[in-house]
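> sequence? don't have it. structure:
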């Protein structure tokens, strides 16, 4: 969430940033709303001050036996007591209206983010590795998985409906191996602390990371008012909500392997075949909590950590800098890592690493103590996929496909596969 004081001081900068994101100018509307709020706050304060002063004057008037003045003052105090609740209610209403308006404004893009309307404006940062060089025909993951007998979409649809998958046997073990391998890599090599967080969270947690109020339709809600997490970013980032951290504990780096749940409300007709766009999927998440000076460097580091997973798996990928029109709501800058899928003959996102500045810190009231002047500042937050486990499975299956329809297991996963070196057809 943006600071209304910053908006008041920089209205042109806000509108310019919104224009870069393809949004309408809002500075004047927000400032006007804040002026109304400030005016009613001042009016309420003046009424409270006058009530307090008049109450003292009543005592003085009565001490001086000036009953006429005392009665006039009592009438004035009674009138203020009648009017003050309405002013306080108006203040609460306008404050809530302003908070709601601010909560729906996207983050300010960093200066070095390329301008653009959609994914076509994204800019390639770099590539790694080579596309597979075999001669046999590439196949999509669902063709491979169903032919092997270890991937079942019809059975999943009977149980849960569309956009679910059942993995069995060797493919189920491969997905488990991928998740464990990623966790081990991030905890043992990259310095992240493993966390097993709640999958159900309250409104405040969703608000803190920016899913609420704007993106409620993309989420699943339980009957008791809690939300199923769309990503472990929600739980991990909120570990520091309403805290004041000492600077020497920063940066904090968390990772978790969790199921994620998304309604995919805006994706009708997209990726309806296979595992690419699911209501439920597993993902290894990375979250960093930093100070203001370190967040940019931490963004590069986090992206490298996610890339390292793909390098170890031997998967060709490219890293893209997202343009202003393709960035997420809370992001200042985002890198998408896109893995090569031979079956689709294209790159597909497998990780998205974003730096959010103090946007989420302000929403969570998460702060740290600056060591230079001991002032209290909002933390900077970062999040990224390290990486999406289901999409990693898709990439492994398509890139390691053999001519006979089997799938070779990457060397780095062999310690997790109980001696299995190849995924073969179910007997």
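Happy to help now that I have it. Quantities reported herein were computed from a predicted structural model and do not represent experimental measurements.

> from now on I want contacts and neighbour counts done on CA atoms only, so please keep to that.
Noted.

> distance of the residue of the chain most remote from its centre relative to residue 212?
When each C-alpha in the chain is compared with the mean C-alpha position (CA atoms, centre = their mean), residue 65 comes out farthest, at 67.1 Å. Using CA to CA, to the nearest Å, we find residue 65 at a distance of 60 Å from residue 212.

> over to residue 155?
33 Å.

> cool, and residue 290?
Distance from residue 290 to residue 212, by CA to CA: 23 Å.

> the two - which one has more neighbours?
residue 290 (25 against 18; other CA atoms under 10 Å).

> from what I see, that one and residue 250 are in contact.
Yes: counting by CA atoms under 8 Å, residue 290 touches residue 250, with 5.6 Å between them.

> which stretch of helix or strand covers residue 334?
Following DSSP states H and E, one finds residue 334 within strand 333-341.

> which strands or helices does that strand pack on?
Applying 3 or more CA pairs under 8 Å, 6 or more residues apart in numbering; DSSP states H and E, one finds that strand 333-341 makes contact with strand 317-321, strand 346-355, helix 389-399.

> hey, which of those is tucked in deepest?
helix 389-399 (a mean of 24; mean count of other CA atoms under 10 Å).

> C-terminal to that one, which secondary structure element comes first?
That would be, after helix 389-399 and using DSSP H and E, strand 407-408.

> which residues touch that next one?
Applying CA atoms under 8 Å, 6 or more residues apart in numbering, the external contacts of strand 407-408 come out as 397, 400-402, 421-424.

> also this one, for the comparison:
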């Protein structure tokens, strides 16, 4: 959410920043609502002062026997009481309207973010690793003989419908091994605190991280009002919701492996084959909660944490900075990491790491207490995948596939699979 005082003080800068996202002059409506709200508050205060003064004079008029003055003052008190109630209601309505409007506006991109309209305008930062060379035409993950027995889309369709999968045997074990490997690296080497969180949250938590009110159709809500998390960003970030933490405790660096749920609204017809785009999937999510002065450096640090997982798995990837037209609602700058998928002959997103700044902290009222004293300030938050587990499984399968239909597994996974190094063409670990 945005700071209304900053908009009042420099509406032109606010409009210029949001114009890069295709929004035209949003400050006009904001300031109009804000002015009406503030005027109602001022008038209510004036009416309250007049009521207080009249109330003091009522007794004196009664004592002096001036019945006409007594009745006039008593009527004035009643009139001011109703006027105050009407003005306070008007102010409350203005508050709610202003808050809803501010809640629906995206974050302001950093000046350094490239302008653009879609993914074609993203800017590549670097590439690492070499895509494997094959003496045969590489298959997509769901076509590889070693994977076929363990990717059961038919059972999933009977159970839940489209865009679900049942993982069996070797596929389930490799999938689990990947998540354990990621958690181990982040918790023991990257300084993130492993965390276990619920996947059901109250509505205000979805407001806190920006999924609501604008993007409710992208998530699932239960009949009793809970929401299923789209990623653990929601729970990890909201651990500081309504809190004031000591500056000495910063940064807070957290990670969690959770089930994630997305309706994939608006993605009809995209990536319908295989398990690239699912309604239910798993991620190892990273969240950092930092001092404002260190958040930009933290974005680069988190990016390296995610890239390191791919380096260890021996997977080729590229990292891009998203342009203004491709960035998410809450981000000020986003780095996407795209892994090479031989079956598709292209790079596909496997992690997205975003600097959010104080945008979520304002929604959550999350602050830190400066060490040297002074007024508490809003925290900065960042989030990113470290990594998407299912997409990493896809990359491991496609990059490790062999001509005979088997799959060679990355060496770092061998200890998690009791020494198994490959999946046979029949789908067995060996």
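Alright, I've got the coordinates. The structure displayed is predicted, hence computed values, not measured ones.

> how big's the offset between the strand holding residue 334 of the first structure and the second structure?
Superposing on the second structure and averaging over aligned pairs (mean CA distance after the TM-score superposition for the first structure), strand 333-341 of the first structure comes out at 0.3 Å.

> quick check: stretch 248-267 of the first structure aligns to which part of the second structure?
Mapped onto the second structure using TM-score structural alignment, stretch 248-267 of the first structure spans residues 248-267.

> report the buried residues of the matching stretch.
By 16 or more other CA atoms under 10 Å, the buried positions in stretch 248-267 of the second structure come out as 251-263.

> ends of it, what's the gap?
With CA to CA, one end of stretch 248-267 of the second structure sits 43 Å from the other.

> ok, stretch 13-28 of the first structure next?
Terminal residues of stretch 13-28 of the first structure lie 12 Å apart, using CA to CA.

> which SSE is residue 419 of the first structure in?
Judged by DSSP H and E, residue 419 of the first structure forms part of no helix or strand.

> how many neighbouring residues does it have?
Neighbour tally, residue 419 of the first structure, other CA under 10 Å: 8.

> quick check: the gap between it and residue 264 of the first structure.
Residue 419 of the first structure is 38 Å from residue 264 of the first structure, by CA to CA.

> so after the strand or helix carrying residue 156 of the first structure, what's the next helix or strand?
For residue 156 of the first structure, the host element (DSSP H and E) is helix 153-160. Next in sequence after helix 153-160 of the first structure, counting helices and strands by DSSP H and E, comes strand 166-167.

> that next one against the second structure, how far on average?
Looks like 1.0 Å for strand 166-167 of the first structure (mean CA distance after the TM-score superposition for the first structure).

> tell me the helix or strand right after that strand.
Using DSSP H and E, the helix or strand that follows strand 166-167 of the first structure towards the C-terminus is helix 169-188.

> can you list the neighbours in contact with that following helix?
Contacts for helix 169-188 of the first structure (CA under 8 Å, 6+ apart): 145, 150-151, 192-194, 255-257, 283-284, 305, 309, 386-387, 389-390, 392-393, 413, 416-417, 423-424.

> try stretch 51-64 of the second structure
67, 69-70, 73-74, 76-77, 80-81.

> one more time with 7 Å
Stretch 51-64 of the second structure has contacts (CA atoms under 7 Å, 6 or more residues apart in numbering) with 69-70, 73-74, 77, 80.

> of these, which is the nearest to residue 319 of the second structure?
Checking those against residue 319 of the second structure with CA to CA, the nearest one is residue 80 at 63.3 Å.

> that closest one sits in which helix or strand?
Using DSSP H and E, residue 80 of the second structure falls in helix 67-104.

> what's the mean distance for that helix versus the first structure?
Helix 67-104 of the second structure sits 1.3 Å off on average (mean CA distance after the TM-score superposition for the first structure).

> now the helix or strand that comes right after that helix: buried residues?
Later in the chain than helix 67-104 of the second structure, the nearest helix or strand by DSSP H and E is strand 123-128. Using 16+ other CA under 10 Å as the burial criterion, the residues of strand 123-128 of the second structure that qualify are residue 123.

> find me the equivalent region of the host helix or strand of residue 385 of the second structure in the first structure.
Here residue 385 of the second structure, judged by DSSP H and E, is contained in strand 380-388. Aligned using TM-score structural alignment, strand 380-388 of the second structure spans residues 380-388 in the first structure.

> average offset of the matching stretch relative to the second structure?
Mean deviation for stretch 380-388 of the first structure: 0.3 Å (mean CA distance after the TM-score superposition for the first structure).

> name the residues that touch that stretch?
By CA under 7 Å, 6+ apart, stretch 380-388 of the first structure touches 233, 282-292, 295, 299, 306, 350-358, 360-361.

> swap in 8 Å and give it another go.
182, 186, 233, 237, 282-292, 295, 298-299, 302-303, 305-306, 309, 350-361.

> hmm, residue 256 and residue 196 of the first structure touching each other?
Yes: between residue 196 of the first structure and residue 256 there is a contact at 6.1 Å, judged by CA under 8 Å.

> which non-adjacent residue is nearest residue 109 of the first structure?
Counting by CA to CA, 6 or more residues apart in numbering, residue 109 of the first structure lies nearest to residue 332, which is 4.4 Å off, once chain neighbours are set aside.

> need the contact list for that neighbour.
Counting by CA under 8 Å, 6+ apart, residue 332 of the first structure has contacts 107-110, 354-357.

> can you redo the contacts of strand 407-408 of the first structure as JSON lines with distance to residue 59 of the first structure?
Supplementary listing: those in JSON lines, determined by distance: CA to CA, whole Å:
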{"residue": "397", "distance to residue 59 of the first structure": "86"}
{"residue": "400", "distance to residue 59 of the first structure": "90"}
{"residue": "401", "distance to residue 59 of the first structure": "92"}
{"residue": "402", "distance to residue 59 of the first structure": "95"}
{"residue": "421", "distance to residue 59 of the first structure": "92"}
{"residue": "422", "distance to residue 59 of the first structure": "92"}
{"residue": "423", "distance to residue 59 of the first structure": "91"}
{"residue": "424", "distance to residue 59 of the first structure": "93"}
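
> how far does the strand or helix carrying residue 53 of the first structure sit from its chain's centre?
In this assignment (DSSP H and E), residue 53 of the first structure forms part of helix 27-63. Per CA atoms, centre = their mean, to the nearest Å, the displacement of helix 27-63 of the first structure from the mean C-alpha position of its chain is 40 Å.

> this completes my enquiry, with thanks.
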